[in-house]
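Participant: Quick one, fold the following:
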Amino acid sequence: MGGPSAEREVSLSSGRECADALRVAGYQVTQIVLDDALGDQVVRALTECQPDVVFNALHGKWGEDGCVQGLLEWLGLPYTHSGVLASALAMDKTRAKDAFRAANLPIVESVIADAAEVRLRHVIPAPYVVKPNDEGSSVGVYIVHDGANQPPQLSDDMPERVMVETYAPGRELTTTVMGDRALEVTEIITDGWYDYAAKYTVGGSRHVIPAQIPDDIRDACLSLARRAHDALGCSGLTRTDFRWDEARGVEGLIILEVNTQPGMTPTSLAPEQAAHVGIDFPALMRWMVEDAMCRS
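Facilitator: Here you go, the predicted model:
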């Protein structure tokens, strides 16, 4: 838990929740809080405690982009969530879209552009979204609305190259996949858009579960989430986020991204969906540990 990414605080919160639930489920748990001395720190800590399974509660770069997964593979330790390739693909939004496109999954078009150019002109017609190509939790996301007079003034800490994608209008929907099972569809309702604060602040968003949507849209979300999970080669628990333009019916359903390590904080969606189908948090933790052991 922890790590150096922009999602460090989310990871610490997820890690604390998971550790508590794992103890309730009957496991002995050692919490390893990572700082910037990543590789050496991980090897030393894991060599010392000799775990049966590593529960990966890291988020963002290094934690869910295939890097720590590769290190755990090298150490020969079973670990939760997806493997090296699936993690790397999902974290790279462009590569993930390539995989979705090859699997005939619905996505919006996008380009990779220099941040300096994006600050100077509209590189695609508005409305569009600008985001880092490899961050999560809505970190560094800018929405440029139709009719905007000027391009977005990106902050100085944005990467040199960014993704610019066509804005997908509509309702915010999400589905958790647990192994080969899609659990449910949740609608996320916010006053503005589903940014970092809305995701991780109590009361920042409202979750409607099950989403009040037609049966064909629910079925499509469940099917598309499983297909997206498989297209990336994911394992364990994932969460697929959608936008749905209800005026267009099923054709208005767009995959935004697959999160290979969904948050496990008190406001997170995946544990909420598991609870909705009768799987409490300690039982979910137990399933994830057993899934990691079986895959190893």
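Participant: Only C-alpha atoms from now on, for both contacts and neighbour counts.
Facilitator: Noted.
Participant: the strands in the stretch 51-200 of the chain, which residues?
Facilitator: Assignment of strands within the stretch 51-200 of the chain using DSSP state E, counting those that start in this stretch yields the ranges 110-114, 128-131, 142-144, 161-166, 171-178, 181-189.
Participant: what's the closest of these to Leu12?
Facilitator: strand 171-178 (21.3 Å; C-alpha to C-alpha).
Participant: sorry, back to before: most tightly packed of the strands of the stretch 51-200 of the chain?
Facilitator: Ranked by mean neighbour count under mean count of other C-alpha atoms under 10 Å, the strands of the stretch 51-200 of the chain are led by strand 171-178, which reaches a mean of 24.
Participant: any chance of the strands of the stretch 51-200 of the chain in TSV, with distance to Leu256 too?
Facilitator: Below are the strands of the stretch 51-200 of the chain laid out as TSV (distance: least, C-alpha to C-alpha, whole Å):
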stretch	distance to Leu256
strand 110-114	11
strand 128-131	11
strand 142-144	14
strand 161-166	10
strand 171-178	10
strand 181-189	14
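Participant: Any idea which of these gets closest to Gln69?
Facilitator: Using C-alpha to C-alpha, the strands of the stretch 51-200 of the chain put strand 171-178 closest to Gln69, at 19.1 Å.
Participant: by contact count, what packs against the closest one?
Facilitator: The contact analysis (3 or more C-alpha pairs under 8 Å, 6 or more residues apart in numbering; DSSP states H and E) places strand 171-178 against strand 181-189, helix 215-231, strand 237-244, helix 269-276.
Participant: Following up with a second sequence; could you model it the same way so I can compare the two?
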Amino acid sequence: MVQHAAGGRRLRVGILFGGRSGEHEVSLMSARSVFRAIDRQRFEPVPIGITRSGQWILPHDAEALLGAGRGVEPADGEPLAVVPGPGGRRLLVLAAGGAGRWLEPLDVVFPVLHGTYGEDGTVQGLLELLDVPYVGAGVMASAVGMDKAVMKELFRARGLPVVPFVVVTATRWRREPAAVIEGIEGTLGYPCFTKPANLGSSVAIRKCRDRRQLADGLEEALAYDRKAVVERGVDARELEISVLGNDEPMASLPGEIRPRAEFYTYEAKYTEGGAELIVPAPVPPRVVEAMQRLAIAAFQAVDAAGMARVDFFLERATGRLLVNEINTIPGFTAYSMYPRLWEAAGLPYRDLITRLIELALERHGERARLRTTYGDGGGGDAQGGGDGAGTGTDGQG
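Facilitator: Model (predicted):
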């Protein structure tokens, strides 16, 4: 349970949004929802925007920026410098002429960054260096969850059922496009789907029915990443499960996506009415149990933490379940499946945010108890220390 920090003050929660990603605008939509719904009696939200070029800013007017429906620009706020090390949890607000002031330390960070440079372990690594608790998966789980090629190989190695797939690098595509096309046709056939290995929100996913469409799909996918994943098309229902927890995660009931378009496109995900979200999904109890078991297995396979959404295909002809992917920072918009599934389970959106912050503090407290020296190295053995910005929470040792 989250308590107030020392002196009874509210915990300062940094909400990271924007970023260097094709999902920049999606991040703003999710961050707007978190910013507006967070429990202001317990938490003081500190919105931190990241421009498309990677500049961190402290917005002049966060609510106006988040509601503007456009990307984050440097002129929207004061530039920030991140200062890692023992005095962590600190951000330096820069000013003209090189002067600056320290931002009051953050107690926890809620990254609402979808896609590359946010969901892929890069920001998580920076937050580890800052020694600040943060919501969601760690460096390794974030990186694996973002890279669909590695993720699917890991799932397959753990015995989880996945759709047959092929990985194509940009180098090989440029060198031998004809051989790549022939190999995909022989292995997967048509229809098939092309997608960047490291991107989400259905950005640059294309359904391909012939050679021309396959070539165009690979070109588009490889414009976003150095690797593309090509998957066999399956006639299936699209189901999703939300997972919540750290070492002992829980799985929600499944929800079903019924896109208005031919498949679940970017536009269908983030346009009202673009898809029908059915909560809970009308599936037999045995399918629900199998999905929950597989969702937790996928969560634990990548060593995820805090939250994840696991997506499935349920083949219409065979009734076979296939694990599609895991999303370690699922969408938090008003149309997003992850919070809707927990709300259906009796955990309202505001309480879900609080629970995720609790899990972040709990995980950070466990890591702080680990030794970081060996033998008689002197000094403290624990990772923690920081700048003394204690949180006064149950989970922080």
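Participant: Return the most buried member of the helices and strands packed on strand 171-178 of the first structure.
Facilitator: Ranked by mean neighbour count, those are led by strand 237-244 with a mean of 23 (mean count of other C-alpha under 10 Å).
Participant: how close does that one sit to the second structure?
Facilitator: Average distance, strand 237-244 of the first structure versus aligned residues of the second structure after superposition (mean C-alpha distance after the TM-score superposition for the first structure): 0.6 Å.
Participant: With stretch 13-22 of the first structure instead?
Facilitator: Its aligned residues in the second structure lie a mean 1.1 Å from stretch 13-22 of the first structure after superposition (mean C-alpha distance after the TM-score superposition for the first structure).
Participant: counterpart of that stretch in the second structure, which residues?
Facilitator: Mapping stretch 13-22 of the first structure onto the second structure (TM-score structural alignment) gives residues 29-38.
Participant: same question, stretch 258-276 of the first structure
Facilitator: Under TM-score structural alignment, the match for stretch 258-276 of the first structure is residues 326-344.
Participant: And that stretch, end to end?
Facilitator: Counting by C-alpha to C-alpha, to the nearest Å, you get 21 Å between the two ends of stretch 326-344 of the second structure.
Participant: same question, stretch 279-286 of the second structure
Facilitator: So stretch 279-286 of the second structure: terminal residues 17 Å apart, C-alpha to C-alpha.
Participant: now do stretch 271-289 of the second structure
Facilitator: Where stretch 271-289 of the second structure begins and where it ends lie 31 Å apart, using C-alpha to C-alpha.
Participant: Which residues outside stretch 183-195 of the first structure are in contact with it?
Facilitator: The contact list for stretch 183-195 of the first structure, computed with C-alpha atoms under 8 Å, 6 or more residues apart in numbering, reads 137-139, 141, 171-177, 198, 204-212, 218, 221-222, 269, 273-274, 277.
Participant: between the strands of the stretch 51-200 of the first structure, which gets nearest to Arg8 of the first structure?
Facilitator: Closest to Arg8 of the first structure of these is strand 128-131 (C-alpha to C-alpha; 18.5 Å).
Participant: Now that closest one on the second structure. Mean distance?
Facilitator: Averaged out, strand 128-131 of the first structure is 0.9 Å away (mean C-alpha distance after the TM-score superposition for the first structure).
Participant: Pull up the aligned stretch in the second structure for that strand.
Facilitator: Counting by TM-score structural alignment, strand 128-131 of the first structure pairs with residues 192-195 of the second structure.
Participant: try stretch 92-111 of the first structure
Facilitator: Using TM-score structural alignment, stretch 92-111 of the first structure pairs with 147-166 in the second structure.
Participant: Could you list the residues in contact with the matching stretch?
Facilitator: If you take C-alpha under 8 Å, 6+ apart as the criterion, stretch 147-166 of the second structure is touched by 120, 144-145, 167, 184, 188, 197-199, 229-232, 294, 298, 301-302, 321-325.
Participant: how many other residues sit next to the nearest residue in space to Val180 of the second structure that is not next to it in sequence?
Facilitator: In space, not counting the residues next to it along the chain, Val180 of the second structure is nearest to Trp173; the distance is 6.5 Å by C-alpha to C-alpha, 6 or more residues apart in numbering. Neighbour count of Trp173 of the second structure, defined by other C-alpha atoms under 10 Å: 19.
Participant: Could you do Ala236 of the second structure as well?
Facilitator: By the criterion of other C-alpha under 10 Å, Ala236 of the second structure has 17 neighbours.
Participant: you'd agree it is up against Phe313?
Facilitator: Yes: taking contacts as C-alpha atoms under 8 Å, Ala236 of the second structure lies within contact range of Phe313: 5.5 Å.
Participant: one step back: for the match of strand 128-131 of the first structure, give me every contacting residue.
Facilitator: With C-alpha under 8 Å, 6+ apart as the test, stretch 192-195 of the second structure has contacts from 202-209, 214, 217-218, 221, 228-233.
Participant: Nearest residue to the middle of the second structure?
Facilitator: In the second structure, the C-alpha nearest the mean C-alpha coordinate belongs to Ile329, at 1.9 Å (C-alpha atoms, centre = their mean).
Participant: Run through the residues that contact that residue.
Facilitator: With C-alpha under 8 Å, 6+ apart, Ile329 of the second structure has these contacts: Val112, Leu113, His114, Glu119, Gly136, Met307, Ala308, Arg309.
Participant: mind running it again at 6 Å?
Facilitator: Residues near Ile329 of the second structure by C-alpha atoms under 6 Å, 6 or more residues apart in numbering: none.
Participant: what about it, distance to Arg211 of the second structure?
Facilitator: Going from Ile329 of the second structure to Arg211 of the second structure by C-alpha to C-alpha gives 34 Å.
Participant: what do you get for Asp147 of the second structure?
Facilitator: 25 Å.
Participant: who has more neighbours, the two?
Facilitator: More neighbours surround Asp147 than the other of Asp147 of the second structure and Arg211, with 21 against 15 (other C-alpha under 10 Å).
Participant: Chain neighbours aside, what residue packs nearest to Met29 of the second structure?
Facilitator: Distances taken as C-alpha to C-alpha, 6+ apart put Thr333 closest to Met29 of the second structure, at 5.7 Å, once the chain neighbours are dropped.
Participant: which residues does that neighbour contact?
Facilitator: Going by C-alpha under 6 Å, 6+ apart, Thr333 of the second structure touches Met29, Ser30, Ser33.
Participant: Go again with 8 Å.
Facilitator: Residues near Thr333 of the second structure by C-alpha under 8 Å, 6+ apart: Met29, Ser30, Ala31, Arg32, Ser33.
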